[in-house]
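**Student:** I'll drop the sequence and a predicted model, then ask my questions.
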Amino acid sequence: MLRTRITLVAVTAVAAAIVVAVVTAYRTVSPLVADQVDRGLSDRADTVLALLRADAPLPVRPDMTEQLLLPDGTVRPLTPGRNPLPVTAADRAIAVTGAGVNETEIEVDGVGYGILTKGRPGGGAVMVSQNYADVERIDREFLWRTVWITAIALAAAALLCWLAIGRILRPIRRLAAATDHIATTQNLSTTLPDNDSGEVGELTRSFNTMLAALRFSRAQQQRLAEDAGHELRTPLTSVRGSAELLQRARGRLAPDDEATVLATLVQEAKALDELVRELVDLATDQYAAEDPAPVALAELAEDTARRFRRRTARVITVTTEDPATVLARSRALTRCIDNLVDNASKFSPPDSPIDITVRDRTVTVRDRGPGIDATDRTAVFDRFYRADRTRSTPGSGLGLAIVHDIVTAHGGTVSADNHPEGGATFRFTLPG
């Protein structure tokens, strides 16, 4: 579960930070406490020496024991009722000279003691010891309190992280539930909730954009299937009718009539073949698999013109004005120019020329046909659209639609207009 994993990571980070802080603080404070204890022993020894010089009574501290070590090694207790402190050779040497300091630590019945021996001017030494029981108790309490505080802090951090992460992940859970619903029901009309302005909101908006694209794609597929069924019905009906006529006649038709029927079969079969081929192009988007590369538009135009001159014996001129090189799919753009020139050939008189102009990133194809009505200038790029005046002209109504789809996929624009001197002009412009 994502929420649990993120919470564990956050709590682990908090625990590591707390442990580092506690260990650092303990290691910093512990030497300070030890220095304070040593300073307390030294101050107590100075106090005892001063009181001995003034022959004043020594105030008793419950955690300390004092005694006077004479130069001959004799010990005189200064704190009644306390056990004498152990004397080492170093302590005796200080008592003989009356100068120097010696620090030792001992343990009695599991309790630590610190002992400071300090020389007394004129001979002898003062020995002061302090019970470390309170210091060790404070140290233990510090550690236990630190452990408890750390545990409470971690529990609070875990709870806060759990709640905060749950709130942060709530939009993601809603998004996951919505996408799961869409995947289960295949209902692309669902709109994902978008109530966040951060990264989750951007992700949701991206999903909504993707859903919109899928809805559009599905609508196009349904429309393509419906339009294709409608367009295929006409040539198939003609082919079937001609074939049934030949089947019923069984050789009894006049030669001229039989030739007409066979010509109709061939013509409709060609139209059907062209329609199926263009439908496959639209449905499979085969040009999308081609990798974009630098393409010289002028070279593509010249290549198309050469091929159509041989095919149609027309005069096809190519004019270039500062032609550009674009990053595009070469075969796809070749299909665009081919379709525009083929369209111009269909709607121009047989002996009329076709002009191709390449200006910067724009390719324009002009024919000498009847032109385009104002109401048809946008619709001609729709699939299967046929203007009233062109319904008798051979074609599937998909050539310009393919041009539109390819150019739009490249981020460009297409348009159609009438030329001032007659005929129609079709152009597409690609981005830089």
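**Tutor:** On my side now, so go ahead.

**Student:** only C-alpha atoms for contact and neighbour calcs from this point on.
**Tutor:** Fine.

**Student:** ok, residues contacting stretch 266-286?
**Tutor:** Here stretch 266-286 makes contact (CA atoms under 8 Å, 6 or more residues apart in numbering) with 221, 228, 232, 235-236, 238-239, 394-396, 398-399, 402.

**Student:** how far is that stretch from where the chain is centred?
**Tutor:** Centroid separation for stretch 266-286 versus its chain: 41 Å, with CA atoms, centre = their mean, to the nearest Å.

**Student:** Residue 196 belongs to a strand?
**Tutor:** No - residue state for residue 196 (DSSP: H, G, I helix; E, B strand; the rest coil) corresponds to coil; a strand is not indicated.

**Student:** From what I see, it and residue 171 are in contact.
**Tutor:** Yes - the pair residue 196 / residue 171 is scored as a contact, 7.4 Å apart, by CA atoms under 8 Å.

**Student:** Excluding residues flanking it in the chain, which one is nearest residue 70?
**Tutor:** residue 124 (4.4 Å; CA to CA, 6 or more residues apart in numbering).

**Student:** putting a second one here so we can go through both:
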Amino acid sequence: MPATARSKRRFGRLGVRRRLFVTTLGLLVLCAGALVSVVLWSFERFYLATAAADLGARTHALAQTAGDLLEQDDLTRLRLLVERYGAPEDIALRVVAPDGRLLATSQQDPAESAIVWPTVPGMAEALAGRAANGIAPGLVDSQERIYHAVPIVRHGRQLGVIRMSRSLAQLQAHMTATVFTVLAALAVILAVGAGFVAWFARGLARPIQQMRDFAVALGRGELGARLAIARADELGELAAELNRMAERLAALEGERRSFLANASHELRTPVSNLHVTLQALDGGAGEDPELRTRFVRTAVDETTRLRTLIQDLLDLGHLEAGSTRLERSDTALRPVLERATRAIEGRALDRRVSLAVDLDEDLTVCIDPERIAQALLCVLDNALKFSPAGSRIEVAARRRGSRVDITVRDQGPGIADADRPHVFEQFYTADPARRRGGSGLGLAIARRIVDAHGGTIHVDTGPARGAALVITLPLASPAA
């Protein structure tokens, strides 16, 4: 495997904390290194420019004095002048005649006699009447020097050239000391920065690692775990959302377990009854025509009960998953109510229960008529189960502003105050008096359908005898 791929894989396996540390520290080193390089380069350029300006000013000033002495042909004083101002160790000062002869020098080196002065850097320009400056190797050593050559002119006549140079060794020593100082300061800054970056990475990575462990715990089914992260930033908001998600998952898990337990219980009873009936028929009970008819009827009833329960479970599952598509349209409410009441009319007659439908006016609602008819049928079926013989079920629809209230009222035993908040839950069995057959899912299905239409369903708390369930739906918008 190539080294680049291996390094990428190693970096990919680093934790968030290490990756933050390495990345941030790398950026810090890169920025600090770039800043130091610019500072040192600027310092060197500034020092060279300052040294060149100072050398040029001194050379021009000495050119004036040397011109006076050359005009007087006073070479003795000229040599004294050159020796005096060229006395510093890092300074070299020379005066050359227009024909290239060395007139005075501050360097007492015999090798200078062999130098061809017109070929020395800057001398050709100065002998031609132009000042010159630059950096060149020393004439008697290999050290780099900065030089300035100025022509000496009087009354339009060139008397010679003065050339002053200065060794850059002192500048290089200053630069070396400056580099070490800056690097030491940079090391201190990086050490402090590394500590800060480590603290920052640890503070940022800790909640992320806690969220990772929390997510792993949720994946293992530990829904009671919670994050204790209190931060006034996006990570704090994320932690709060994760806690809320865990609470919702715990609630859903509780509902799921309760649903499975209730569904299993509901399915077990008809299956057991059917099994016992079939065993009896298989054991010879079918030879008696009366017993055979009764057992076959029992098997048919239990099969019907199973089919109804399974269909209710499927409907509830589709509604909760949101996979049931509503085909909403502006629909007259009266035909929907009459259709639902006709569906239970036969069973109501068998139990000697009358039905009454009352609409104060023609109402139009924005609904899926099939689904609302199903919800109304669930509510009516619930009312019929608890209606005594000779009683009446009343269905009334009244306008309430931009909505309509559909009330289904029976004359049965009513609903206890403690049970009212739970009547729309799946398989709710808190009150055995209201457990008279059925799957226990009808009102839960009705609530899901009404919720999907943007409506509400609740138990009326009025003083009347019996139970009253109220469905509230939005009216259709008036035509433009």
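**Tutor:** Thanks, I have the structure now. For clarity, every value in this text was computed on a predicted model and none was experimentally measured.

**Student:** ok, back up a step: of residue 196 and residue 171 of structure 1, who's got more company?
**Tutor:** residue 171 (18 against 14; other CA atoms under 10 Å).

**Student:** Quick check: the gap between the equivalent of that one over in structure 2 and residue 228 of structure 2.
**Tutor:** Mapped onto structure 2 by TM-score structural alignment, residue 171 of structure 1 lines up with residue 207. As judged by CA to CA, to the nearest Å, residue 207 of structure 2 and residue 228 of structure 2 stand 9 Å apart.

**Student:** residue boundaries of the strands in the stretch 51-200 of structure 1?
**Tutor:** Using DSSP state E, counting those that start in this stretch, the strands of the stretch 51-200 of structure 1 run over 64-69, 75-77, 101-108, 111-119, 125-131.

**Student:** list the contacts for residue 317 of structure 1?
**Tutor:** Residues near residue 317 of structure 1 by CA under 8 Å, 6+ apart: 305, 353, 354, 355, 356.

**Student:** Quickly check those for the two that are furthest apart.
**Tutor:** 305 and 353 (11.2 Å; CA to CA).

**Student:** Pull up the overlap in contacts between those two.
**Tutor:** Counting by CA under 8 Å, 6+ apart, the residues touching both residue 305 of structure 1 and residue 353 are 316, 317.

**Student:** What residues does the match of residue 171 of structure 1 make contact with?
**Tutor:** Taking CA under 8 Å, 6+ apart, we find residue 207 of structure 2 in contact with 229, 235.

**Student:** the strands in the stretch 201-350 of structure 1, which residues?
**Tutor:** 293-296, 316-321, 325-328.

**Student:** can you list those in CSV and add distance to residue 104 of structure 1?
**Tutor:** Shown next, in CSV, are those (distance: least, CA to CA, whole Å):
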stretch, distance to residue 104 of structure 1
strand 293-296, 86
strand 316-321, 101
strand 325-328, 86
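
**Student:** if we can go back for a sec, quick one: which of residue 305 and residue 353 of structure 1 has more around it?
**Tutor:** residue 305 (23 against 17).

**Student:** check contacts around the more buried one.
**Tutor:** Neighbouring residues of residue 305 of structure 1 by CA under 8 Å, 6+ apart: 316, 317, 318.

**Student:** Now render these as CSV, adding distance to residue 371 of structure 1.
**Tutor:** As requested, these are exported to CSV (distance: CA to CA, whole Å):
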residue, distance to residue 371 of structure 1
316, 18
317, 19
318, 20
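
**Student:** quick check, nearest of those residues to residue 101 of structure 1?
**Tutor:** Nearest to residue 101 of structure 1 among the contacts of residue 305 of structure 1, with distances taken as CA to CA, is residue 318, at 109.8 Å.

**Student:** excluding its backbone neighbours, what's nearest the closest one?
**Tutor:** Per CA to CA, 6+ apart, closest to residue 318 of structure 1 is residue 356, 4.7 Å.

**Student:** The one you found: which element?
**Tutor:** Using DSSP states H and E, residue 356 of structure 1 sits in strand 354-359.

**Student:** Mean deviation, the next helix or strand after that strand versus structure 2?
**Tutor:** Proceeding C-terminally, strand 354-359 of structure 1 gives way to strand 362-366 as the next helix or strand, assigned by DSSP H and E. After superposition onto structure 2, strand 362-366 of structure 1 sits on average 4.0 Å from its aligned residues (mean CA distance after the TM-score superposition for structure 1).

**Student:** Name the residues of whichever helix or strand comes after strand 362-366 of structure 1 that come out as buried.
**Tutor:** Per DSSP H and E, the first helix or strand lying C-terminal to strand 362-366 of structure 1 is helix 399-409. Under the neighbour-count criterion of 16 or more other CA atoms under 10 Å, helix 399-409 of structure 1 has 399, 400, 401, 402, 403, 404, 405, 406, 407 buried.

**Student:** mind putting the strands of the stretch 51-200 of structure 1 in CSV, distance to residue 163 of structure 1 and mean neighbour count included?
**Tutor:** Formatted as CSV, these follow (distance: least, CA to CA, whole Å; neighbours: other CA atoms under 10 Å):
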stretch, distance to residue 163 of structure 1, mean neighbour count
strand 64-69, 54, 24
strand 75-77, 66, 16
strand 101-108, 52, 13
strand 111-119, 48, 21
strand 125-131, 49, 26
